[in-house]
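Novice: Quick one, fold the following:
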Amino acid sequence: MARKRRILVVGGGTAGWLTAAYLARSGADHLQITLLESPEIGIIGVGEGTFPTIRRTLQYLGIDEANFIRETSATFKQGIRFNDWTETPADGRHSHYFHPFEAPFYTEEASLVSYWLLQDEATRPPFAEAVTIQNRVAEARRAPKRPHEGEFSGPLNYAYHFDATRLAQVLSDRARVLGVEHKVGMLTDVVLDERGAIDHVVTREHGDLTADLYIDCTGFRAELIGKALDVPFKSVRDQLFTNRALACKIPYDRADAPLESYTIAAAHEAGWTWDIGLKGARGIGCVYSSDHLSDDRAEEILRGYIGRGIGKADISPRLIPFEAGYRERQWVKNCVAVGLSAGFLEPLESTGVVMIEAAIGMIAELLPAGGPVDAPARRFNQLMIARYDNIVDFLKLHYCLSNRTEPFWRDNADPASISDRLQDLLDQWRYRPPSRFDFILDLESFAFFNYQYILYGMGFKTDLAPVREDFPNVRGADRIFAKIRGFGESATRDLPSHRALIEEINAAA
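Specialist: Prediction:
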């Protein structure tokens, strides 16, 4: 019987335990997996959001959805509500738009996106409200499913908000059931061989540890890929300016407070504030650019968002500095970086967990049972770097279309900070909506309709007037828009409140 390939995952947290569990599940017959976790290094995270792909990942791992929700204080997430991203608030006037997880309603009878674009801008409903039922459901604080519906499924697409520390424990428990060996110990050295690959790592508690493949999940410290292998970090701060977050948790003012069914992203003068509703608390964080805002002013903005009723002693925001960018190579010889050690862009759109999922899925499929362990490195690096670059463009889209007047926002609208690829797409989208042919599926984390929600939520103009005659079925389109409104109203009546469903799931324990 052939010897199993030994995998050493260095670092715990979401990245480490998700990697270990996924590889144990996919490679039980040919992989032997050990995870080394430091007892002295904590987990970053005060409340985290995800993308709908997480449901497929958790289901693949054999994790029970209801138990996951109970153990991680999780709630459902149906999208993101963007407050005040398009215009600077003035005279008490505010704006918002919604980015739902549901794709726009599709029919072969009519191109709803085009018919919406041809409607009168002064009277047409917001884009997400016109083409999906999810906008109405989420705004009404309804859940995306009913109690009797199956695990990881429901009439509406959804993801979760969860406590990151508790998620790591759930993943740890599952990984060990799947056969992962857990070692608690402090990494003290990484020794390279004559080829520049990792020969072994040295730990304070367990001495030398060797493996065929080392996976760096040590977070921003990047102990293997950065410090030991010295792989350069590529900054993208010339495009994405935020590099700080002040984060905290606050309790609800009452136990039965309504639960929002989306992440709130509220723009401010030099960035934005996230507001994530967990079962028993809200995770709130002020994301900002230190080039445009001081730490003291960021704390003022955070406290102002939370409300004047909470004094300075009641919250202790934690400063989380970060640099937007990624490692130029993420699989080098016998080392792969996953999670923050590979790269991080910013908290917007929950891309951190998405990139972990993408990386471990590729490792599981590309890692050969025999032969050179670095055989997939070139392809892995090509795919991951392309994903990072494309996510940079998607995130930049949220900023560069804004009409806000503050320096941070005007700097984001400067063409010099927009990639040639994104600028080319924007030029094309002035005369047609985004299409699936604009994107290569294996290189993307977001679909063409995700771009549509951001573009048209922020008031981007696509001029279809020259081809108006190509869309003569106005009455048919109007009937479909009316059906969507009706379905949305029915769903809002039929689906339980978000708080009620979460309480029922937790009571069922």
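Novice: When you work out contacts or count neighbours from here on, use the C-alpha atoms and nothing else.
Specialist: OK.
Novice: max-length helix in this structure?
Specialist: helix 377-400 (DSSP state H).
Novice: Give me the contacts around it.
Specialist: 85, 236, 239-240, 326, 328-333, 345, 348-349, 351, 358-359, 362-363, 409, 412-414, 418-419, 422, 442-446, 451, 454-455 (C-alpha atoms under 8 Å, 6 or more residues apart in numbering).
Novice: Also this sequence, please, to line up against the first:
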Amino acid sequence: MNGQAGGEGGRSILIVGGGTAGWLTAAYLARYLGGRPGVTITLLEAPEIGTIGVGEGAFPTMRQTLRFLGIDEAHFIRAAGATFKQGIRFDDWRHAPSSEGRHRYWHPFEPPFQADGIDLVAHWLAQDSATRPPFAEAVTIQHRVAAAGRGPKQAGEGAFDGPLSYAYHFDAHRLVELLAEHGVTLGVRHLHGRLIGAVRDEGGAIDHVLTDRHGALTADLYVDCTGQRAELIGGVLGEELVSVRDQLFTNRALACRLPYDEGAADGLPTMTVATAHPAGWTWDIGLAQGRGIGTVYSDAHMDDDRALRTLAAYLGREPEAVEPRLLTFEPGYRRRPWIGNCVAIGLAGGFLEPLESTGIVLIEAAVAMLAELFPHHGPIAAPAARFNALMTARYQTITDFLKLHYCLSRRDEPFWRDNGDAASISDRLRDLLEQWRYRPPGRFDFTLDVESFAYFNYQYILYGMGFADEDGRSSSPVSGEAERLFRKLQFFGERAVADLPSHGDLVAAMRA
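Specialist: Model (predicted):
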């Protein structure tokens, strides 16, 4: 079949590539633009190219995305093998394990508790750093709930609602299957085939693409979701990747999936565990049918063989008993993910690293922006400059947020020492860190349109890593009212642990 990827009389969109980026883009655009006359959406997918599956965790924004798509939460839990995620636990990031023990801190999704006239963060800073509880434990009940293995809600509560903020862990392959099925019900036309080339017109835009099964396909807008291959935005249009390897050093991962040991699933974790090692970190995600585990590292600081031994040691196995998949990536982004009639979303537009689930966060941000900016009339490239500016700024702010996790470490291995080098920290982040020596991060430090993380996300990382442990942070006394509020939060946390179901029971009830 040769011809246009869409129908006649309206604007047609051809998404090249499936995976999480392709099918989330297809379903979202179909939902957002489906009511507009003449808009057609086609997705071309090569069946032999599988989902990479690095990002098997999401951020709380995923709840709003699924709700918007019209996917029932319980159906999502069943179909995607999903579990609930209430944040991330960071082990050994501040310092390496020693005879004095290990350091651990939490980044919960629930913001610090707010009370009229009482700034709990300031009062926590005023307490003695040697005796006060950890920041996340002091200012939110979610730390206690997650540590106890409780779910963030009751099974009978409304879809995507609950007393605590949460996201999900999921099987990336099964999520893609769910999004594809849902996208087709929303009217997405699904073509199986492989892109073999593209032809540009006299102005340099894409005139049509060539496929192995469907001949030439044309569209008003081409969406490149071909992953790191970036076949259209990079291969055809020549937009180079801007590397941020000078700031974020990791560029490889060894990933595997393991079944639970007998009875281990009964204690289903409700957070991602991120454990630092000499040249990076290891993720450990609890899925419904097993654990997703991978070690992320910098090949400038650790070779593949040592990375395999590091992963095997984490798993308590011999290296020859572990058969992980090697994933490689260059941390960076394209300054112009939208050129002419082509826009790149997902890995084709850029990728930083798996930390904090930013891969899927950036897909969500890009597709929501594309949907809202989509030009139904006039030049198809009219929103490109605005889209590019916002996405570039978002990549830069996320790079700073991820760097924050590394540059505060006191580990003495070369990888960690290099991360603490001021030359590897952006001017913006260095300036903010200097200001935050005298006050907590606040909302005026950030421009919401280009931020994926709120000021309190920065607070959890800063204070979890001991940034406020030096003398002179705050000289204000802790008020009696603040002390009462701290005790009340502890009481509410204990009540929540008693009232909420175990995470395993919650997932089982929603799957039933």
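Novice: returning to what we had before: tell me the buried residues within the contacts of helix 377-400 of the first structure.
Specialist: With burial judged by 16 or more other C-alpha atoms under 10 Å, the buried subset of those is 85, 236, 239-240, 326, 328-333, 345, 348-349, 351, 358-359, 363, 409, 412-413, 418, 422, 443-446, 451, 454-455.
Novice: who's in contact with the residue positioned nearest the centre of the first structure?
Specialist: Nearest to the mean C-alpha position of the first structure, by C-alpha atoms, centre = their mean, lies S350 at 1.6 Å. Applying C-alpha under 8 Å, 6+ apart to S350 of the first structure gives the contacts 48-51.
Novice: and R146 of the first structure, how many residues sit next to it?
Specialist: Burial measure for R146 of the first structure: 17 neighbouring residues, criterion other C-alpha atoms under 10 Å.
Novice: For the residue nearest to F51 of the first structure when sequence neighbours are not counted, list the residues it contacts.
Specialist: Nearest non-adjacent residue to F51 of the first structure, counting by C-alpha to C-alpha, 6 or more residues apart in numbering: A159, 5.3 Å away. Residues in contact with A159 of the first structure, defined by C-alpha under 8 Å, 6+ apart, are 49-55, 76-78.
Novice: since we're on D212 of the second structure, how many residues are nearby?
Specialist: 13.
Novice: Likewise for R511 of the second structure?
Specialist: Neighbour count of R511 of the second structure, defined by other C-alpha under 10 Å: 18.
Novice: What range does stretch 495-504 of the second structure cover in the first structure?
Specialist: The aligned range for stretch 495-504 of the second structure in the first structure is 490-499, by TM-score structural alignment.
Novice: now swap in stretch 267-280 of the second structure and tell me
Specialist: By TM-score structural alignment, stretch 267-280 of the second structure lines up with residues 258-271 in the first structure.
Novice: now do stretch 234-241 of the second structure
Specialist: Going by TM-score structural alignment: stretch 234-241 of the second structure matches residues 226-233.
Novice: Give me the distance from stretch 39-49 of the first structure to the chain's centre.
Specialist: 16 Å (C-alpha atoms, centre = their mean, to the nearest Å).
Novice: mind checking how far stretch 189-196 of the second structure is from the chain centre?
Specialist: With C-alpha atoms, centre = their mean, you get 28 Å for stretch 189-196 of the second structure.
Novice: residues in the first structure matched by that stretch, start to end?
Specialist: Using TM-score structural alignment, stretch 189-196 of the second structure pairs with 181-188 in the first structure.
Novice: And the matching stretch, what's buried?
Specialist: Buried, per 16+ other C-alpha under 10 Å, within stretch 181-188 of the first structure: 182, 184-187.
Novice: do stretch 112-128 of the first structure as well
Specialist: 112-118, 126-128.
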